[in-house]
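K.L.:
sequence and computational prediction follow.
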Amino acid sequence: MTHDVVVIGGGPCGATAAHDLARQGHKVAMIDKAGRIKPCGGAVPPRLIRDFDIPDTQIVAKIDTARMISPTGRRVDIPIEDGYVGMVDREHFDEFLRVRAAGAGADHRTGTFLRVDRDGDDPVVVYRDKATGAETRIATRLVIGADGARSGVARADVPGGEAIPYVIAYHEIIAAPGKTGEYDPARCDVIYDGAISPDFYGWVFPHGKSASVGMGTGRDGVDLKEATRALREASGLTECETIRREGAPIPLKPLKRWDNGRDVVLAGDAAGVVAPSSGEGIYYAMVGGRVAALACEKVLATGQAKHLRLARKLFMKDHKAVFRVLGAMQNAYYRSDDRRERFVTLCHDIDVQRLTFEAYMNKELVKARPWAHIRIGAKNLAHLMGLIPATGLTATPPSGGATHPAE
């Protein structure tokens, strides 16, 4: 039997697309590798929890403070006002989403995607079944490529799909203690230090009984494991049990094209939709899965492949401005330790703190306080021109906590 849509990938993006399509009564198959857990800090904003109906049982920790740490060790604690940042463990969160998609009627298959063949007008997805090892074929009308930053679907079927810029992320999931040393189970720490990452950042994110400690970089020659060891030592987490280690590419720029104009559309990491500067991806992956599903529904209803373009159009309508601002921030502040020091200094500013987390919680740029935007813009220019000392403010004593201000 021919499926309406085959979704390649069962992470938050693919599982969301499969769930949405199955709920609309479409015949959907979801193909996913078993056992793969993406390295991820696990932060999710309240809007994700609300928009995608995530039960509280999936939230392993609720964070009320973000701490920025500069190359010189200066700390800025940013309280999260009127809310919290939820933390999920990808090992369990992704499986929850896959099970929910299957419960809605999606045909969940475990295997490795090989290629898309074409018999006549319709695509045929070919994958290697994990249980039997046999090549298996699924006839379908449409394909959603939600198979990550090095997407086989993108490389084979979408023009430009092989050229996604990315950083390599590595983290260690550890058995977390209670509050000890520099570690606070109610606070996320983000470390801007060229000794940890010359072009991105390091993190220590609590996950309830466990914690994610890691970093990312796009530079060759950086010892990711040594940098993570240094993060653990600085936080007093050296002796904690290591539960698992994970690494993967994290894309940093959306592709210019997400479909092949015929029968394939990309979503999530495969389309490059991880936020610059912060590396935040779970929310944008799930939105990407949802808009890809909407695009497929339109094609199935009309028979017109041109509607595959709707996925990128809908995503960029809501998030293009945020991605542009975050990209500019990364280009401006991540290039040297002097710039990183200035960035942490800027995070002292109350306007920056409030607007940052309002934007993070609601996933849109805040427009309500124009004078605050003007003040922030002026301070940005002053820092980038060197008119303000990089360490011109007093560091916060090591006691509060939080997530990355750009998320």
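P.N.:
Now that the structure is in, tell me what you want to look at.
K.L.:
okay, CA-based contacts and neighbour counts for the rest of this
P.N.:
Fine.
K.L.:
show me the strands in the stretch 101-250 of the chain, by range?
P.N.:
For the stretch 101-250 of the chain, the strands defined by DSSP state E, counting those that start in this stretch cover 107-119, 122-129, 135-145, 166-175, 187-191, 202-207, 210-217, 242-251.
K.L.:
how about a markdown table for those strands, with mean neighbour count added?
P.N.:
As requested, these are exported to a markdown table (neighbours: other C-alpha atoms under 10 Å):
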| stretch | mean neighbour count |
| --- | --- |
| strand 107-119 | 18 |
| strand 122-129 | 20 |
| strand 135-145 | 21 |
| strand 166-175 | 23 |
| strand 187-191 | 27 |
| strand 202-207 | 29 |
| strand 210-217 | 27 |
| strand 242-251 | 18 |
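K.L.:
pasting the second one now:
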Amino acid sequence: MKYDVAVIGAGPAGSFAAEKLSSSGYSTLIIDPCDKKKACAGILTARYVRRYGIDEIFVERMLKGVRISFRDTRAEITYRNAVEYSINRESYDSFNLNQAIDAGSELKKDLVISIDEEDSFVGIKTKKEYIPADYAIIAAGVSDLSRICGGTKEYAFCVQHRKDQKPQDYFEIDMLNSGYSWTVPKKDHVITGTSSPAGYPDMPGERGLIPINGPVKNTFSRRFLLAGDAAGFVSPFEGEGIYYARRSGEIAAEVLSGTIEGRNTLSDYESRWKKEFDFSTLAMISRILSNERIIDSFVRSIRDKERFNKLVEDILTKENKELNIKDIHFLIKTLI
């Protein structure tokens, strides 16, 4: 059978894209081995909650804010106008995948080995079979497949594990010059993790890869689109990945629908997500936080300066969609 769209990956990018396409009447196939637990802190950020709300099925704990540390310096941001949630990522993914299936998507539990772009279709080779489709969405995270198809090639190695300790109501992040570590409260325990650009940290736990340095150069091709982690849509500074995954999957589905109906081309995908995702501000902040002296100044300023504390809160929660020039000058002047 030839499908209108094959969606590779059953995470938030893939499941929400598939649900949208199936609901619009397109024959949609989701391909995912469904055999791995996602190494993810599992946070629905304030931006996600404002746009999509939450479902108690997968919520573990409501978060009050974030605590940021560097060496012996510790700062706390208690959200004034926002709320975030710690979730069970496995339950969240299962819920979203079932929503897509209920909308009419078909699921094949299989691993995609390669994709060949032909003039009028894409040929998808899996471990079990060969599947043709008019178009594809690659939402398989940081993987061999996404790298072959132009996906992110810059990533950090992370390991996370469960600790049986009393959870607090704050997401905690310890900033390191060569990486970072985190602690996320769950219902009756915490999840701790560490990342490094040089290789997996020497500790037990679930392993995964986190994209760094922002989106890839090209997120579209003649017959497929890259979404979620595969496209580099992750901001470690914000602890943000799920929102970008879901929204990019939705945008990909909308652009594909328009392409099938002759209203636009796949290149419109890039202009759409660039209009919504402000990775330029995040790249600027990452460049500023480029050495230990500035990282130390950053954490101390959050702790000691109310205006700076509020500015970082606005960046993290997207309370203000864009920083104005005055805010940017204040940020730079404070740190440098």
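P.N.:
Sure thing, it's come through. Bear in mind that the values here come from a model prediction, so they are computed numbers and not experimental data.
K.L.:
ok, back up a step: nearest to Gln304 of structure 1, of the strands of the stretch 101-250 of structure 1?
P.N.:
Evaluated over the strands of the stretch 101-250 of structure 1, closeness to Gln304 of structure 1 peaks at strand 135-145, with 11.6 Å, by C-alpha to C-alpha.
K.L.:
now do that closest one against strand 122-129, angle only.
P.N.:
Strand 135-145 of structure 1 runs at 120 degrees relative to strand 122-129, counting by axes from the mean of the first three to the mean of the last three C-alpha atoms, to 10 degrees.
K.L.:
what helices and strands are in contact with strand 135-145 of structure 1?
P.N.:
Packing contacts for strand 135-145 of structure 1, counted by 3 or more C-alpha pairs under 8 Å, 6 or more residues apart in numbering; DSSP states H and E, involve strand 3-8, strand 122-129, strand 264-266.
K.L.:
okay, helices next: where are they in the stretch 251-400 of structure 1?
P.N.:
Shown for the stretch 251-400 of structure 1, the helices assigned by DSSP state H, counting those that start in this stretch span residues 282-302, 310-333, 337-346, 350-362, 370-384.
K.L.:
swap in the stretch 1-150 of structure 1?
P.N.:
All helices of the stretch 1-150 of structure 1, identified by DSSP H, counting those that start in this stretch, fall at 12-23, 46-51, 90-103.
K.L.:
mind listing what's buried along the second one?
P.N.:
Okay, so that is helix 46-51 of structure 1. For helix 46-51 of structure 1, burial by neighbour count (16 or more other C-alpha atoms under 10 Å) applies to 46, 48-49.
K.L.:
again, but for the first one
P.N.:
By neighbour count, and taking 16+ other C-alpha under 10 Å as the criterion, the buried residues in helix 12-23 of structure 1 are 12-22.
K.L.:
dump the residues you listed to CSV, plus distance to Asp147 of structure 1.
P.N.:
CSV is the format used below for the buried residues of helix 12-23 of structure 1 (distance: C-alpha to C-alpha, whole Å):
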residue, distance to Asp147 of structure 1
Pro12, 11
Cys13, 9
Gly14, 8
Ala15, 11
Thr16, 13
Ala17, 12
Ala18, 13
His19, 16
Asp20, 17
Leu21, 17
Ala22, 19
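K.L.:
in contact with the most centrally placed residue in structure 1, which residues?
P.N.:
Central residue of structure 1 (C-alpha atoms, centre = their mean): Gly281, 1.2 Å from the mean position. Applying C-alpha atoms under 8 Å, 6 or more residues apart in numbering, we find Gly281 of structure 1 in contact with 268-269, 273-275.
K.L.:
overlap between those residues and structure 2?
P.N.:
Mapping the contacts of Gly281 of structure 1 onto structure 2 (both residues aligned by TM-score structural alignment, their matches' C-alpha atoms under 8 Å) leaves 268-269, 273-275 still in contact.
K.L.:
in ChimeraX, how would I select the buried members of those residues?
P.N.:
Of the kept ones among the contacts of Gly281 of structure 1, the buried ones go into a single ChimeraX selection, burial set by 16+ other C-alpha under 10 Å:
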select :268,269,273,274,275
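K.L.:
understood, closing this out.
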